[in-house]
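>>> sequence first, then the predicted structure, then my questions.
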Amino acid sequence: MERRHRVSMTDIAREAKVSPATVSRALNGHPTVSDKVRRSVLDAAERLGYVRNLGAVSLASSQSNTVGLLIRDAGNQFYGGLASRIQAETDRYGFDLLITAGGDTLESQERAVRNLLGHGVGGIVIASGRVAAEAAEYSARFVPSLVLGTGLELPSLSSVRIDPHMEAGLARRVVDHGHRSIAVTASEDPLASTLHARTANFLTELVVAKTDTYIVSFSEQGGVDELGRQVDRALADGVTAIMAGSDEMALQILEYLNISGLRCPQDVSVTGFDGIGAYRSSLLGLTTIEQPVDELAHAAIKLMSRHMNEEHAQTAQILVPGRFVKGRTLGMAQTSD
């Protein structure tokens, strides 16, 4: 397919029968341009299909109106949903949004940050549960930066995340259902700051409640087979409930239990975390905590707007409450006669 020539200001000037300098002033709303000339320039730009070079505009004004969003994985329901809500919030605030995926390594995340900086963004939101501290601090050296939905907290960055009291509250609900031997999933990935913090919050509450705790560790390389072996060992040790750090992990555990002929919650209870998209469905019936993506996105872009418009804005840590989803996968612990 033959591609069209990208329309320049010179093309518009020729069409509107004015100088390129007049076109530039008209497109940028300069007060010396009359309404009649501005209308003529805008009409010509519309007819020709002119697209503004936002990077050049940012360089000319020394201030960017573009927010960069680094997400871990657009295919993940949580990050995909979060990106959609951030788009709505940047639209509401009048910002442009540039999105890139950062992946799960320091190298890929730093490359993603450099890509955003190279496109002249005025601030960067990092929404990744596996963000490396070095990548986040690298971003903060150049533009206002904040981490969203992660357990990472650094003095150089603002952060917005779900209130950790929601994690502690879920652990208390499991205990209140009579469970005294409880397994908690844990990631072996050193960058999984969100899951590390969530596991620690679960375990702290369970230890305070004087329960017996068991760790079900997992890695990307181990796959479902390794997860199954971990679950089998936990159940052999008398575990009656498993608290997963995410809904995706909870679903994998539920699938394994079903294959093994075990019932949930009659034989073992399972809880998740995130409550996004299909995982929140009553058909699945997962007991989980719903992360409020609307509120998280709103708080993040409101805070980023402050950072981009106030030269000496202080960093802030904002906690947003979530919602308990009752579901059907958490039941009362079965006592032996």
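Sure, I can see it.
>>> going forward, measure contacts and count neighbours with C-alpha atoms only.
Fine.
>>> which other helices and strands contact the helix or strand hosting residue 182?
Residue 182 is part of strand 181-187 when elements are defined by DSSP states H and E. If you count contacts as 3 or more Cα pairs under 8 Å, 6 or more residues apart in numbering; DSSP states H and E, strand 181-187 packs onto helix 193-208, strand 212-218, strand 241-243.
>>> quick one: buried residues of that strand?
181, 182, 183, 184, 185, 186, 187 (16 or more other Cα atoms under 10 Å).
>>> hang on, the earlier thing: TSV for the helices and strands packed on strand 181-187, including mean neighbour count and distance to residue 333?
Below are the helices and strands packed on strand 181-187 laid out as TSV (neighbours: other Cα atoms under 10 Å; distance: least, Cα to Cα, whole Å):
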stretch	mean neighbour count	distance to residue 333
helix 193-208	19	15
strand 212-218	18	14
strand 241-243	29	8
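>>> now those in JSON lines, with distance to residue 103?
Below are the helices and strands packed on strand 181-187 laid out as JSON lines (distance: least, Cα to Cα, whole Å):
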{"stretch": "helix 193-208", "distance to residue 103": "14"}
{"stretch": "strand 212-218", "distance to residue 103": "18"}
{"stretch": "strand 241-243", "distance to residue 103": "26"}
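>>> against that first model, consider the following:
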Amino acid sequence: MTVTIYDVAREAGVSMATVSRVVNNNPNVKPQTRKKVFEAIERLGYRPNAVARGLASKKTTTVGVVIPDISNAIFAEVARGIEDIANMYHYNIILCNADKRKDKEIRVVNTLLEKQVDGLLFMGGTVTEEHLQAFKSANVPIVLCATTDEHGSMPSVDIDHESAAFDAVSALTGAGHRRIAMISGTLQDPSNGYARFQGYRRALEAAGIPYDESLVRVGNYRYESGVEAMKYFLELDERPTAVFAATDEMAIGAIHYIQDFGLRVPEDVSVISVDNTRMASMVRPQLSSVAQPMYDIGAVSMRLLTKLMKKEQVDQLRVILPHELITRQSVAAAR
């Protein structure tokens, strides 16, 4: 049978109110009484009912986290930052995978809210009006993590994706490349897709290079779409001398296809990307990439959420963290 607070009180010879105070770390309990209650809890194997405590306090000390792709290493790093700060502030995490599907994202958000989470971290793609309606109906704080909404109306933590892409492509133009292709994410995605595409165009313009629509292919952030895009580029009458990929995974797909085609990276085609996941240093040649501070994005997002949940003063609701260009062996001077 389930051990109850009444059983612990009877075993310890104290009131149920005293057991409750001990379980909830109330300081107004004598050390000797506290010891007696803990000994009774250990003997009986009592576990406090978190649901019942949540109903009484109107807090569950639980945070819901919506993650777009649990198999993607970059989101695992964000989740680690979230969890470390959550543990520091004694919050539990419910992690839900949404498969980058809008309908599932909204369903998961509503499910987490029904679970009475104290707050929500959303790591999705495009934040649509439907998302915003679901967020507005919540009576708990919500922070966008590694993404932003188009109008900047939600608290968020991210990098400047346009500037990150600009820096990556500028490294190529600085090496003398003029015919630069891009493997983009979906342009409906405001950060990884559209913002990085805008950064690509801005870097071309800054270098006096006209935009060529035939040098842009839209991928799905995955390795296979990098392979497919590179196959298209190498079949052009005038091949690009450099490629900017919106993610490391697509960039690695591009590198492998270039090599399978019989060309060399970076001697024949230079490749650069954004993200700087662990894969960037595992591929050969090692991939130059713009590093996102993914752990920090998760940690800062969770800290911002704790402040909102505790109604502490928040000086900045939209946080932009710095990025850094990591130069490795996949970029060479244009011939």
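Done, it's in. Predicted, not measured: the structure shown is a model, and the values here were computed from it.
>>> just give the TM-score of the two.
Remark: TM-score between the superposed chains equals 0.87 [TM-score structural alignment, normalised by the length of the second structure]; 329 aligned residues with a Cα RMSD of 2.8 Å.
>>> so which of the helices and strands packed on strand 181-187 of the first structure is nearest residue 117 of the first structure?
Set against residue 117 of the first structure and scored by Cα to Cα, these come closest in helix 193-208, at 24.0 Å.
>>> residues making contact with the closest one?
With contacts defined as Cα atoms under 8 Å, 6 or more residues apart in numbering, helix 193-208 of the first structure is touched by 129-131, 149-152, 164, 167-168, 170-172, 175, 184-187, 212-213, 245.
>>> that one vs the second structure, mean deviation?
By mean Cα distance after the TM-score superposition for the first structure, the fitted helix 193-208 of the first structure averages 2.1 Å away from its aligned residues in the second structure.
>>> what angle do that helix and strand 212-218 make?
160 degrees (axes from the mean of the first three to the mean of the last three Cα atoms, to 10 degrees).
>>> for the contacts of helix 193-208 of the first structure, which PyMOL command selects only the ones that are buried?
Those of the contacts of helix 193-208 of the first structure that count as buried under 16+ other Cα under 10 Å are selected in PyMOL with:
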select buried, resi 129+130+131+149+150+151+152+164+167+168+170+171+172+175+184+185+186+187+213+245
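>>> chain center to stretch 47-61 of the second structure, what's the gap?
29 Å (Cα atoms, centre = their mean, to the nearest Å).
>>> how about it: buried residues?
54, 59, 60, 61.
>>> just say helix, strand or coil for the third one.
Pointing back at residue 60 of the second structure there. coil (DSSP: H, G, I helix; E, B strand; the rest coil).
>>> likewise for the first one?
For residue 54 of the second structure, the secondary-structure state derived from three-state DSSP is helix.
>>> just give me the match in the first structure for it.
Alignment note: residue 54 of the second structure maps to residue 58 in the first structure; criterion TM-score structural alignment.
>>> that match reaches residue 65, doesn't it?
Yes. Assessed by Cα atoms under 8 Å, residue 58 of the first structure is found in contact with residue 65 at 7.3 Å.
>>> quick one on the thing from earlier: how close does the closest residue to the match of residue 54 of the second structure other than its chain neighbours get to residue 321 of the first structure?
What sits nearest to residue 58 of the first structure in space, not counting adjacent residues and going by Cα to Cα, 6 or more residues apart in numbering, is residue 64, at 4.7 Å. Here residue 64 of the first structure is placed at a distance of 32 Å from residue 321 of the first structure (Cα to Cα, to the nearest Å).
>>> cool, and residue 298 of the first structure?
Where residue 321 of the first structure is concerned, residue 298 of the first structure sits at a distance of 13 Å (Cα to Cα).
>>> neighbour count winner among the two?
Per other Cα atoms under 10 Å, whichever of residue 298 of the first structure and residue 321 has more neighbours is residue 298, with 19 against 16.
>>> got a list of what the residue nearest to residue 58 of the first structure touches?
57, 58, 120, 121, 122.
>>> picking that back up, for the strand holding residue 182 of the first structure, grab the matching residue range in the second structure.
Using TM-score structural alignment, strand 181-187 of the first structure pairs with 179-185 in the second structure.
>>> same deal with stretch 99-110 of the first structure?
The aligned range for stretch 99-110 of the first structure is 95-106, by TM-score structural alignment.
>>> what does that stretch rub up against?
Outside stretch 95-106 of the second structure, the residues touching it (Cα under 8 Å, 6+ apart) are 64-70, 108, 124-125, 130-131, 134.
>>> now stretch 271-283 of the second structure
Contacts of stretch 271-283 of the second structure (Cα under 8 Å, 6+ apart): 73-74, 164-165, 168-169, 242-249, 251-252, 254-255, 265, 286-292, 326, 330-331.
>>> now do it: distance from first to last residue.
12 Å.
>>> quick one: buried residues of that stretch?
Burial within stretch 271-283 of the second structure, assessed by neighbour count using 16+ other Cα under 10 Å, is assigned to 271, 272, 273, 274, 275, 276, 277, 280.
>>> returning to that earlier point: please indicate which of the contacts of stretch 271-283 of the second structure are buried?
Applying 16+ other Cα under 10 Å to the contacts of stretch 271-283 of the second structure flags 74, 164-165, 168-169, 242-249, 251-252, 254-255, 265, 286-292, 326, 330-331 as buried.
>>> please narrow these to those residing in strands.
Taking DSSP state E, the ones among those that sit in strands are 242, 243, 244, 245, 288, 289, 290, 291, 326.
>>> my read: the last one touches residue 171, true?
In other words, residue 326 of the second structure. No. Checked against Cα under 8 Å, the pair residue 326 of the second structure and residue 171 is beyond contact range at 10.5 Å.
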